[in-house]
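K.L.:
the sequence isn't on hand, but the structure is:
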């Protein structure tokens, strides 16, 4: 019979990484993170498609990627976070394809024994994801126009602090 300690070792370092077209259920994502035994903190971030353009109202965005490249970048990002912070479970879900304004686009969640590591790791993951993970975004406006979105200086500055 395997001991409870052995079960805990198996439960630690549970990573869930998904790049998908389908929406995700935040409550379900949280529930999965909640299963990380022994951790006292769960921190999550959910990103929503928001309007960036000034000229025309946003109808939505389209995210393109190279599946293997994107998944490998996310795996590397999680490994980097694990080398910096003491983490239990990590979940990253990023949607691709066409998304309407106000739809969910990204979920990042982490567990840790202590809140500061969880807060820092979640922010680190999101900051570096925005800068380093190969995803290309095009905005679509209600007037039918569209434009590719360049990386923002604020995202580069946020990632630079790490």
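P.N.:
Yep, that arrived. Note that the coordinates shown come from a computational prediction; the quantities given were computed from them, not determined experimentally.

K.L.:
contacts, neighbours, all on C-alpha from now
P.N.:
Noted.

K.L.:
how about the strands of the chain, start to end?
P.N.:
When secondary structure is read from DSSP state E, the chain shows strands at 15-20, 41-48, 58-64, 90-95, 97-100, 104-112, 136-141, 146-148.

K.L.:
hold the first one in mind and look at this next one:
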């Protein structure tokens, strides 16, 4: 295994096809699993017109690297990619890409789910949702915390 980890925090969009091609460019893995998160038009029953994500530069990348390492300790993974966008994004735009490869699908699916659950609760990102009446900071969701707790050893 080559054990490649890629972590990027960026303002520009990413190409799912390009990221998939980088993950699947060899024959040692039988599974490639991706998750793509997008800006949706509602949250908690309120309309959303756009989303602004802020982060703590340097610390964010460090936390994402640590999450990737934790996933590697749990599952036999080859490649792991996390790309998270920051800045203001319109409805339907991509926010996050998580991709993992492994010899077998169960490890790849589990690791991908683990990565997004821990990213949502551990990485220092802040969401500002805008709607027709103004903007509000989004509080952490209890459901995200519960999802991350399921992974505790």
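P.N.:
Structure received. Values in this document were obtained by computation on a predicted structure and should not be read as measured data.

K.L.:
most packed of the strands of the first structure?
P.N.:
strand 104-112 (a mean of 25; mean count of other CA atoms under 10 Å).

K.L.:
who are the packing partners of that strand?
P.N.:
Taking 3 or more CA pairs under 8 Å, 6 or more residues apart in numbering; DSSP states H and E as contact, the helices and strands that strand 104-112 of the first structure lies on are helix 26-34, strand 41-48, strand 90-95, helix 115-132.

K.L.:
residue 135 of the first structure and residue 112 of the first structure, how far apart?
P.N.:
As defined by CA to CA, to the nearest Å, residue 135 of the first structure lies at a distance of 28 Å from residue 112 of the first structure.

K.L.:
ditto for residue 130 of the first structure
P.N.:
Per CA to CA, residue 130 of the first structure is found 22 Å from residue 112 of the first structure.

K.L.:
likewise residue 13 of the first structure?
P.N.:
In this structure, residue 13 of the first structure and residue 112 of the first structure are 10 Å apart, going by CA to CA.

K.L.:
quickly list what's touching both of those two.
P.N.:
Residues touching both residue 13 of the first structure and residue 112 comprise 87-89, with contact defined as CA atoms under 8 Å, 6 or more residues apart in numbering.

K.L.:
show me which of those is closest to residue 102 of the first structure.
P.N.:
Of all those, the one with the least separation from residue 102 of the first structure (CA to CA) is residue 89, at 27.4 Å.

K.L.:
pretty sure that closest one is touching residue 111, no?
P.N.:
Yes. Using CA atoms under 8 Å, residue 89 of the first structure is in contact with residue 111, at 5.2 Å.
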